[in-house]
Structures are given as C-alpha cells and as structure tokens.
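Chemist: following is a predicted model, sequence given first.
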Amino acid sequence: MDIEIQKITGRPSEQRLKMTDSESLAVQIPYELLESFSGSLHNAGVHVFSGEPMYYKRLNLKVHIEYLRKWYNSPLKTADLIQQFNISDASTSLSKLNRTEIQKLDYIHALLSGNKDIVFIDPFLNTVNDNIHLFHKMKKQLMNQGKSLLVAASRLEDAFIAQPDVMKINEQGLHIVETTDNADDDPDGSVSKIKVKAHDKTIFVTIEDIEYLESQDGKVYLNLGAEKFVMESTLQSAESQLTQHGFYRCHRSYVVNLHKVKEIITWSKNTYSVIIDNPEKSKIPLSRAKFNEIQEKLVKL
C-alpha cells in the first residue's frame, strides 16, 4: 500500500510511503502532522492503532480476545496469547484496563487482525520497557505473517526504538534519517557553561545539567529536564566542545551526557537505546557500532 505524502503535508509532492508485505517502517512525523497522517489512512484498508480504547468494555480480556480470534478466523490460540503478553488476570473487565494493558490488547489485536497493513501511532509514549519488548516480539510475528508494519512516532528517539533505519516527514516531504557515525573528535574542555537560545534570549546552561543533545531538521537541540533549547552550533561542534565533560556521540543524531545514563537496553538484535536518568526515562537511540564502546566509557566514569 502507498501513502501519498502530499495528503500529510498539504503540499504538492509525488513522494509516496510504500508499505510492503513482511517489511516494517519507522517514520518520525511532527505532532502537528500526525492528525493529517491518520486521516490519510481512512478507507485505505489499514488497521490503525493509536492507543485509544476501541473495545467492548462490558467484556473481560479473555472473552474479548476469543471474540477477536473468531472474528478474524485466526489460528492463534487465546491461551497462548494471554501467556505471551504476560496478562496476569484475563478476567479483568476492559473498562478497568490501564494504558499498559490496553497496549498489550492492541498488540494481540494486530496479530489477530485480517488486515495486511498495520499502523501504530506513537506506541512508545508513556509506555513501560516490558511493553516495548513485547512490541518487538509482536513485530517479528507480524513479519512472519507476511504483514506490513508502519510505526509513526512524533519523537525521533521513539522512531529509533522501533528499528535502526528511520525516515521522517516534514513540510518539505519524506526524508531518510542518516545514521552513519562519522564525526571527528576535537575535544575542548575549557568551559563550564554553554550558550543556548530561549525564545529571543540567549541564556547560559551549566554543562553538567545537560541530559542529551539531538540534531533535527538542521538544528541542534539541548535537552535539560523537561526543557528543550536551540543551540547555535552543529552537533559535531557541540560534541567537540563537550567531549571532555563526559559527553558521547552514541548516534549520528544524538550526543548523551554519560553521567546521566541510567542503563542500556537491547530491544532486538540491531536496536538499542540509552536510558536517561530523568522522570521521563528518555530513550535515546544507540548505534550498533557504539554498543560496546559506550559501555567501556561508562565503566571508566
């Protein structure tokens, strides 16, 4: 199935996003374009999961899964699905499900669905790590079923949780996000603060408070707690300035403060994330080639 980019951006374009059997895609789409993206999928034979409950609340989990299995005439067994997705109490009423449990039900629904094309919109917002692992298991099964999967994420780091190869859609169209690491080291540890832009003002941020830096659409953003600031710098230049302060280029588009790293998680064979020690537990993509090196640096801190 093809998705016309002009229906998402509202601008003339011959570009198309192609969903292919037994293949998955991950696309970062700004929040302001997600609604038009979702609208472009209506009447297209796509099964869209956006985290909103779409179930008969009077039923319990087991009964609803069995209902879906029969509706789609799926060979999968209800008991096996309950066990696979770690559902502790299948007698729970759907009206009492929390977001974590609704996500699991969405995963099961995707596996049972008769649709060949499956789309998940922002599946990693406000989720838990166990559910991300379950997502990757579901993804593998969908590929084995010959289905196509598209993950649309409003945050670039969430798109990289889905898989290493990511695209993005903005007002200029569809683009491939480069992931090759080729930055040169040029350390300079002579500063303790760094200049950033906050609206029309220039402010100075203490370097040790910075959690990570990210490059998007030609701009470098500095993340500090719940705040995000624009740096008047390239990511390579910022990395050179911050290397001696314990910062590390974990991905072409990201530099993390190693002192803020809580853990490293392997989602699948080629997909990794660095977890930042903040209330949001921010998940920063980690290049496969950097997996061993970052662990060595963390040990030496």
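Modeler: Arrived safely, thanks for sending.

Chemist: CA only for contacts and neighbour counts going forward, please
Modeler: Fine.

Chemist: tell me, what residue is most central in the chain?
Modeler: Central residue of the chain (CA atoms, centre = their mean): residue 158, 1.6 Å from the mean position.

Chemist: contact partners for that residue?
Modeler: Listed by CA atoms under 8 Å, 6 or more residues apart in numbering, the contact set of residue 158 reads 122, 124, 125, 283, 284.

Chemist: residue 213: what's it in contact with?
Modeler: Contacts for residue 213 (CA under 8 Å, 6+ apart) come out as 220, 221, 222, 223, 235, 254, 255, 256.

Chemist: can you tell me the SS state at the nearest residue to it once chain neighbours are set aside?
Modeler: Among residues not flanking residue 213 along the chain, residue 222 sits closest, at 4.6 Å (CA to CA, 6 or more residues apart in numbering). When classified by DSSP: H, G, I helix; E, B strand; the rest coil, residue 222 comes out as strand.

Chemist: wait, is the residue nearest to the centre of the chain part of a strand?
Modeler: No: counting by three-state DSSP, residue 158 is not part of a strand but helix.

Chemist: what about it, distance to residue 43?
Modeler: According to CA to CA, to the nearest Å, residue 158 and residue 43 sit 27 Å apart.

Chemist: so which residues of the stretch 101-250 of the chain form helices?
Modeler: 129-144, 156-162, 235-242 (DSSP state H, counting those that start in this stretch).

Chemist: who wins for proximity to residue 171 among these?
Modeler: Each of the helices of the stretch 101-250 of the chain has some distance to residue 171 by CA to CA; the shortest is helix 156-162, at 15.7 Å.

Chemist: let's bring in a second one:
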Amino acid sequence: MLKIKGLYKEQHNNVIKNIDIDIDKGTSISIECSNEMSDLLINLILGRVTPAKGEIYLEDVRNLEYIKTNISTIGVVLREETFYERMTIEEYMKFFADLLSTKLDYKEVMLKLALLDIGNKKIKNLSYSEKRRLSFAREILKQPKFFMFQEPILNMDRDGAKIIVENIEELKRQGMAILITSVLFKDTLMLSEKAYRLNDEGLIELNNNIEESNNNIEEPKDTKPVYKVEKIPAKVEERILLFDPTEIDYIESANGVSNLSIRGDKFPCTISLRDLEERLKHFGFFRCHRSYLVNLQRVREVITWTRNSYSLSLDDKVKSSLPLSKRRLDELKDILKL
C-alpha cells in the first residue's frame, strides 16, 4: 500500500535520511520519533512537502498523483486537532457522514469507539480521551485504505487506550495499512508488529532477535552456586550510585543503555540488559519484553489489549505500563501460577 524508497529531506534541523518503508494491506508499523519528525514524515507522504530525494508510492502510484483523486482514501488523526466545539458528538458524526456520503452507519462507528452513549454531549465538554476517540471515529467514516495516526494512546486513560488499540486491530483485519508514530518507546513497541526508531541517523528497526537468541542457549548441566547481587550500579555525572535490586521498578534498554527506573526517575546503567536479567533473576525480575526487565513485585495487573497485544500495569510511583511479549505470556502465567 505504502512504499517509500530512499527518502531524504532536511527541514528546520530535522533530517529524514534515506529511509525505506513498505506497509502492505492489513499490516501496520509504528515509529518512535519526535513530534517534528512525525509531522515532516506525514507531510511528505501527503505531498505537502517536497522531498529532496526519494520516492513515495501509494498503491504503486506516486503519492502526488494518487492524492489528486484518492485523498478520501487516506485517514489521518493528528496529535492536535480542532473541532466544531458547539456540536454534539452525534451532530459532528452525522455531519461528516453526510459530507463523505459514506456507506457506514455512523452510529455503529460511534458504538465501536464507545461514543454512542454520550452522543448528546457537546464536543467542548469532552475529555481528552473522548476527543481522541472522536477523531478516530470521524476518519473511519472515510473507509480509508491507508491510515496515519499520531500518538494513538499517549496520555489516554486505560479504557480509552484499549478501545483505540482494539479498533486499530479491527481495521487491519479489514485490510487497512496503518502507519503509527509516537514519542514513547514503549507505546511504539506495543502498537504494531513492526517497530522502528526514526532520528537523524535514519530508520532503525527495534524488533531485533535478542530475546529469541537467548532461548537457544542450553543451560549448563553442572549446577552452579546461586549468587545474589546486593547492588546495581548507575552513573550520574561523576557519581556512581548503588541501588538495591528491590528499589528498582523496571529496567528499559534504549539505544544500547540500560535505564533503571526507580520511583519515577531514570538512571543509566552500563550493564547490558541480558547480564542484568541473569544477575537479577533471583530477585524476582522477569524479561517481559526484549527491551524490558520488570520487578514482578511491582506488577499490579496483566492487561489484554488484543489477542496479540498485552501489557503490565505497575504499582510504582508513576503507574507505569510496560509491553508484554506474547511469547512471554505463558511463562509469566507459570511464574505467577495463574
């Protein structure tokens, strides 16, 4: 559906450098990037900005030609949007349903996005989560073939985020191609089967095989004495801080650095996530995702978003949510005796 080849563009100190993207129908990718990079990429795809180099195709047609006659087949939900504030939700949805001459029943779309029961509520009185769902519902009325979504679940309440994720999965099952961007690493990992990071160095795939490679390593037959680590080091400026494992809520690996999350603050650690996993397993730490180690004592809830998407809700200071790999779910159930 969407093919990008050798794309290069520099604008306002933001550089999209020689990236290649291929999103087929019925699939999605998510990209971790800054707000500015996300805006630039979307504007390039929509033909609002001219690339310095490279090609963009939609359904094998150059994007500028495609958009001339098929703009209505592209859905876009931006991170910030304006509404007709004096309208109610139902008036707003009916207005766009009539404008688009859609074959969809707008009330059915409202129901899927949990908006039907508050249809008489004026838009100016909606919460942030309700407005995000309304933007999504409006674009679904287009019955688009390609969908771009900035920050689908950032700052959303849990129920609203779950509704968004479920509907994204439903659109993929209907054959839609979806591009998602987010400033948060963990949201990027959770939202699509393929995740990338886009920065000035280019496009980097985040779904590596580190986790899987560990499963192929045979345990040594001779039993080694169990040791316990008393302190985990982290460097802050010129100081080296030593933390008890029980102080650590979770550990996130990003850009080759293991960051210890402690009471809402992050502390970089020079020890690799793989080594930390080995050293902390006797303290109740679990590799919930290739990029995360979690202190199971902090896990409050296992959340099922879809059949293939899970997360862990923690009872730490900031109520963190971490992605849970599907392949790790059964192992976690065994550990927790669920």
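Modeler: Okay, I see it. Here the structure is a predicted model, which means the values were calculated and not measured.

Chemist: tm score of chain vs chain?
Modeler: In this superposition the chains share a TM-score of 0.88, using TM-score structural alignment, normalised by the length of structure 1; 300 aligned residues with a CA RMSD of 2.7 Å.

Chemist: aligned to the residue nearest to the centre of structure 1, what sits in structure 2?
Modeler: Taking TM-score structural alignment, residue 158 of structure 1 has residue 187 as its aligned residue in structure 2.

Chemist: ditto for residue 172 of structure 1
Modeler: Counting by TM-score structural alignment, residue 172 of structure 1 lines up with residue 201 in structure 2.

Chemist: quick revisit: now do the residue nearest to residue 213 of structure 1: how many residues are near it, please.
Modeler: Using other CA atoms under 10 Å, residue 222 of structure 1 is surrounded by 22 other residues.

Chemist: and it, what pairs with it in structure 2?
Modeler: Under the alignment (TM-score structural alignment), residue 222 of structure 1 pairs with residue 260 in structure 2.

Chemist: give the buried residues for stretch 99-116 of structure 2.
Modeler: Within stretch 99-116 of structure 2, the residues that count as buried by 16 or more other CA atoms under 10 Å are 106, 107, 109, 110, 112, 113, 114, 115, 116.

Chemist: which residues in the stretch 51-200 of structure 2 form strands?
Modeler: Secondary structure of the stretch 51-200 of structure 2 (DSSP state E, counting those that start in this stretch): strands at 53-58, 61-62, 74-77, 146-150, 177-182, 194-199.

Chemist: alignment lookup: residue 234 of structure 2 to structure 1.
Modeler: In structure 1, residue 234 of structure 2 lands on residue 196 (TM-score structural alignment).

Chemist: residues contacting its match?
Modeler: So, once contact is read as CA under 8 Å, 6+ apart, residue 196 of structure 1 ends up touching 202, 203, 204, 205, 222, 229, 230, 231, 232.

Chemist: repeat that for residue 87 of structure 1.
Modeler: Counting by CA under 8 Å, 6+ apart, residue 87 of structure 1 touches residue 101.

Chemist: repeat that for residue 180 of structure 2.
Modeler: If you count contacts by CA under 8 Å, 6+ apart, residue 180 of structure 2 has them with 28, 29, 30, 31, 148, 149, 150, 151, 152, 188, 191.

Chemist: could you dump the residues you listed to TSV with neighbour count?
Modeler: Listed next are those as TSV, based on neighbours: other CA atoms under 10 Å:
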residue	neighbour count
28	25
29	21
30	28
31	29
148	21
149	21
150	22
151	24
152	26
188	27
191	25
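
Chemist: and the alignment partner in structure 2 of residue 7 of structure 1, how many neighbours?
Modeler: Mapped onto structure 2 by TM-score structural alignment, residue 7 of structure 1 lines up with residue 9. Residues within reach of residue 9 of structure 2, counting by other CA under 10 Å, total 19.

Chemist: my understanding was that residue 9 of structure 2 contacts residue 17; is that so?
Modeler: Yes: the pair residue 9 of structure 2 / residue 17 is scored as a contact, 6.6 Å apart, by CA atoms under 8 Å.

Chemist: map residue 248 of structure 1 onto structure 2.
Modeler: Counting by TM-score structural alignment, residue 248 of structure 1 corresponds to residue 286 in structure 2.

Chemist: could you count how many residues lie near that match?
Modeler: Neighbourhood size, residue 286 of structure 2 [other CA under 10 Å]: 21.

Chemist: separation between it and residue 2 of structure 2?
Modeler: In terms of CA to CA, residue 286 of structure 2 sits 37 Å off from residue 2 of structure 2.

Chemist: can you check residue 233 of structure 2 too?
Modeler: The spacing between residue 233 of structure 2 and residue 2 of structure 2, counted by CA to CA, is 45 Å.
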